[in-house]
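**Student:** Provided below for reference: sequence and predicted model.
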Amino acid sequence: MEPAAELTRDEVARYSRHLIIPDVGMTGQRRLKNAKVLVMGAGGLGSPTLLYLAAAGVGTIGIVDFDVVDTSNLQRQIIHGVHDVGRLKTESARDRIREINPFVDVRLHNQRLEPGDAVELFAQYDLILDGTDNFSTRYLVNDAAILAGKPYVWGSIFRFEGQVSVFWEGAPDGRGINYRDLYPQAPPPGLVPSCSEGGVLGILCASIGSIMGTEAIKLICGIGEPLLGRLMVYDALDMTYRTVRIRKDPAGEPVTGLIDYDAFCGVVTDEAAAAAAGSTLTPEEVDAALHSAEPPALVDVREPVEFEINRIDGAQLIPKDDIVSGRALGDLPHDRPIVLYCKTGIRSAEALAALKKAGFADATHMQGGIVAWAARVDPAMPVY
């Protein structure tokens, strides 16, 4: 990063603890001042990263997010507060950054990242940080960064574990590597649960987000050895850090354009989509069926810890994996129709495909899961 003009008197006072580090100094701080960094998401990983990049003196920070602050975010998304619930995350994050460092130029991109404008957006920045939580966006960020010629820092979290790496296809000295070298193909739909389904220890975001911010500062200032070609894995329960070498995939195809990433990654398997076609009920239809003269058997396919949080009265708990593996097929009723539900409708669709294949022709599942049930049938139900 080329250094910016000289620091002002106020900036010298603010960044004095950086300026007395020989590897940073005045030149490094001027590089930070001149840097333009785009952060994907103002959520769990974006929150600490944004706070520390702003405090460090990154001159321009862009934020891409289309979501609003929800109460469930506050357990880990520390850039937001109670008074921000219902606000756009970008606006909430901007206001917090301004409280930390008024010298930062914050640019808001209140949008979902789409293939149509991703490369053009990335071209406006020097460095990208990706803390998104779904595979379709991760592949899109990777490919757009390659086409825009930008390095990016990637982070991921789940339950008690986090991962961080640096990807830069155009890195000097033939060290170029990208996300597809680590994951040539997206995992099968439903195999890797999202944080909203599997959970995440809130404080883990601080550990991984701070590492992402550290890597960004190293890249901007040109100091240290970045995680380029290395995957850092952190296990909070064991309190261990380890790094794994990532090598260029010799069979990898060059990225020449952007694709339909939802189709590439999939939300549910083809089998689940086919099973759900014509066998999907709305929450209202399920409610009516449960109050009819011949109610169906209601099966909750979530995990036991989720069943403890909330449930629909009369539901039987049989986790999806027990249905898909066939272990629980003998526990299902055969004398009446079965209605499956999960949190959002994805896992129940996968379980439905297994039931159809096993001969439960009249089985159905509930659209939108228990989240939709709480919103449309039982507003007093706690949600998570």
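**Tutor:** Received it, and whenever you're ready, just let me know what you need.

**Student:** Only C-alpha atoms from now on, for both contacts and neighbour counts.
**Tutor:** Will do.

**Student:** Output the contacting helices and strands for the helix or strand where R17 lies.
**Tutor:** Element membership of R17 [criterion: DSSP states H and E] is helix 16-19. Applying 3 or more C-alpha pairs under 8 Å, 6 or more residues apart in numbering; DSSP states H and E, one finds that helix 16-19 makes contact with helix 25-34.

**Student:** now do 10 Å
**Tutor:** helix 9-14, helix 25-34 (3 or more C-alpha pairs under 10 Å, 6 or more residues apart in numbering; DSSP states H and E).

**Student:** Assign a three-state SS to the residue nearest to L228 when sequence neighbours are not counted, would you?
**Tutor:** Nearest in space to L228, with sequence neighbours left out and distances taken as C-alpha to C-alpha, 6 or more residues apart in numbering, is V166 at 4.7 Å. Secondary structure, DSSP: H, G, I helix; E, B strand; the rest coil: V166 is strand.

**Student:** want to compare, so here's the second one:
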Amino acid sequence: MPLTLAEKARYARQIILEEFGERAQSALKSRSALVVGSGGLGCPVIMYLAAAGIGKLGIIDGDIVASDNLHRQVIFKEADIGRLKVDAAKECVKALNSFVEVETYPERFSKENALALAGQYDLIVDGTDNLASKYLINDACVISSKPFIYGAVYKFEGHVSVFNGKLKDGTLGPTYRCLFPSPPTAGLPNCAEIGVLGGVPGAIGMLQAVEAIKVLADVGDPLVGRLLIFDMLSARLRLVNIKRRPEVCDIEKLGTYDNAPRCAGVREISSAELSRWMAKGADFEIVDVREPSEVAQYSIGGIHVPLNELERATEKIPDNKPVVFVCQSGVRSAYAISMLKEKAQNGDYYNLKGGLNEYRAFIEKG
């Protein structure tokens, strides 16, 4: 879609980028994205996509602005408290860039509207904070053949990836279910339950916006088949490769998507207690659910079963002794325990609180 003189002037700093140019800017103008959720992740996504010059932006969220949103949902003001988030977000976008077409939906992204909405946009960006919505977005994108720009935050850690996108050879990359095949009955806590530092979802949302721009404008190397993990407390970045699993990618219809009870029955063990178990030679096992590249960087031993292989390798998990599940921050290991409990494997399971990040810091402090 040709750019006007006003648009060329407005986006001049992007257009002069050799890797971007007028071609990519024109492509972005002709494309659209649906942002599901206008919270901590959705706010920076909305503003950076609008500022970059996307043609059409859809925003779906049935929530209203509350005072405890303002420390991280930075497009809202005190005067917006009590307003529909989508109304305040649209107002902010139009004030920033009147060239952008904005469509708002003051409702939840649900099984009833997911496919109809997915069909109207070129991709979907995940701004949600619950597992049910992430699985619904994934499945709607798979059925509709649309890329899914994934983002998630847990305390000081954030994840970003591009699911259901195209690899360099033109084949389809992995989906969200290739990483997490099925949701556990017991979900994971959201920011309302465990807290969040305002800048963390801001940084992750910004990265999601960049990935969306790369996909829409066909520039660079999007995070297809790779999961970016950003631990902001220690300022460490890691990339984990994800393989496509055909047995979980064949989705023909939407399923059931319920937000289950949060982390029900997942016991935790502190780094101090685990260290004591090790020192006294207690009879227990460690199961590390991280990817091989992460284990190669730092490990405390035990059995290595990557999370995306756990469903097919349950026989490796001992049932005659306590088992401590570990990952980098404690998120994936909690998910692993929930998954096993859902399959009626009621072993003596513990989740390492804070993951290996916290354990390593504890050991190094002596």
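**Tutor:** Received the coordinates, thanks. What you see is a predicted model; the values in this text were computed from it and never measured.

**Student:** returning to what we had before: tell me which of the helices and strands packed on helix 16-19 of the first structure is the most buried.
**Tutor:** helix 25-34 (a mean of 23; mean count of other C-alpha atoms under 10 Å).

**Student:** which helices and strands does that one pack with?
**Tutor:** By 3+ C-alpha pairs under 10 Å, 6+ apart, helix 25-34 of the first structure packs against helix 9-14, helix 16-19, helix 46-56, strand 60-64, helix 204-221.

**Student:** roughly how far apart are D95 of the first structure and V39 of the first structure?
**Tutor:** 16 Å (C-alpha to C-alpha, to the nearest Å).

**Student:** Those two - which one has more neighbours?
**Tutor:** V39 (24 against 15; other C-alpha atoms under 10 Å).

**Student:** Map that one onto the second structure.
**Tutor:** Residue pairing (TM-score structural alignment): V39 of the first structure is matched to V35 of the second structure.

**Student:** I'd like to check which residues are in contact with that match.
**Tutor:** 41-43, 45-46, 49, 57-61, 104, 121, 123-128, 149 (C-alpha atoms under 10 Å, 6 or more residues apart in numbering).

**Student:** now do F163 of the second structure
**Tutor:** Contacts of F163 of the second structure by C-alpha under 10 Å, 6+ apart are 138, 141-142, 146-150, 172-179, 222-227, 242, 244.

**Student:** re earlier: could you dump the helices and strands packed on helix 16-19 of the first structure into CSV and include distance to A186 of the first structure?
**Tutor:** Below are these laid out as CSV (distance: least, C-alpha to C-alpha, whole Å):
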stretch, distance to A186 of the first structure
helix 9-14, 44
helix 25-34, 34
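
**Student:** What is the aligned counterpart of H83 of the first structure in the second structure?
**Tutor:** Here H83 of the first structure is matched to A79 in the second structure, going by TM-score structural alignment.

**Student:** where's that match relative to H71 of the second structure, distance?
**Tutor:** In terms of C-alpha to C-alpha, A79 of the second structure sits 14 Å off from H71 of the second structure.

**Student:** quick one: which of those two has more around it?
**Tutor:** Ranked by neighbour count (other C-alpha under 10 Å), A79 of the second structure and H71 place H71 first, with 13 against 10.

**Student:** so what's the more buried one up against?
**Tutor:** Residues near H71 of the second structure by C-alpha under 10 Å, 6+ apart: 40, 196-199.

**Student:** switch to 6 Å and redo it
**Tutor:** With contacts defined as C-alpha atoms under 6 Å, 6 or more residues apart in numbering, H71 of the second structure is in contact with G198.

**Student:** The residue nearest the centre of the first structure and E197 of the first structure: what is the separation?
**Tutor:** For the first structure, the residue nearest the mean C-alpha position is D133 (1.2 Å; C-alpha atoms, centre = their mean). Distance, D133 of the first structure to E197 of the first structure, using C-alpha to C-alpha: 11 Å.
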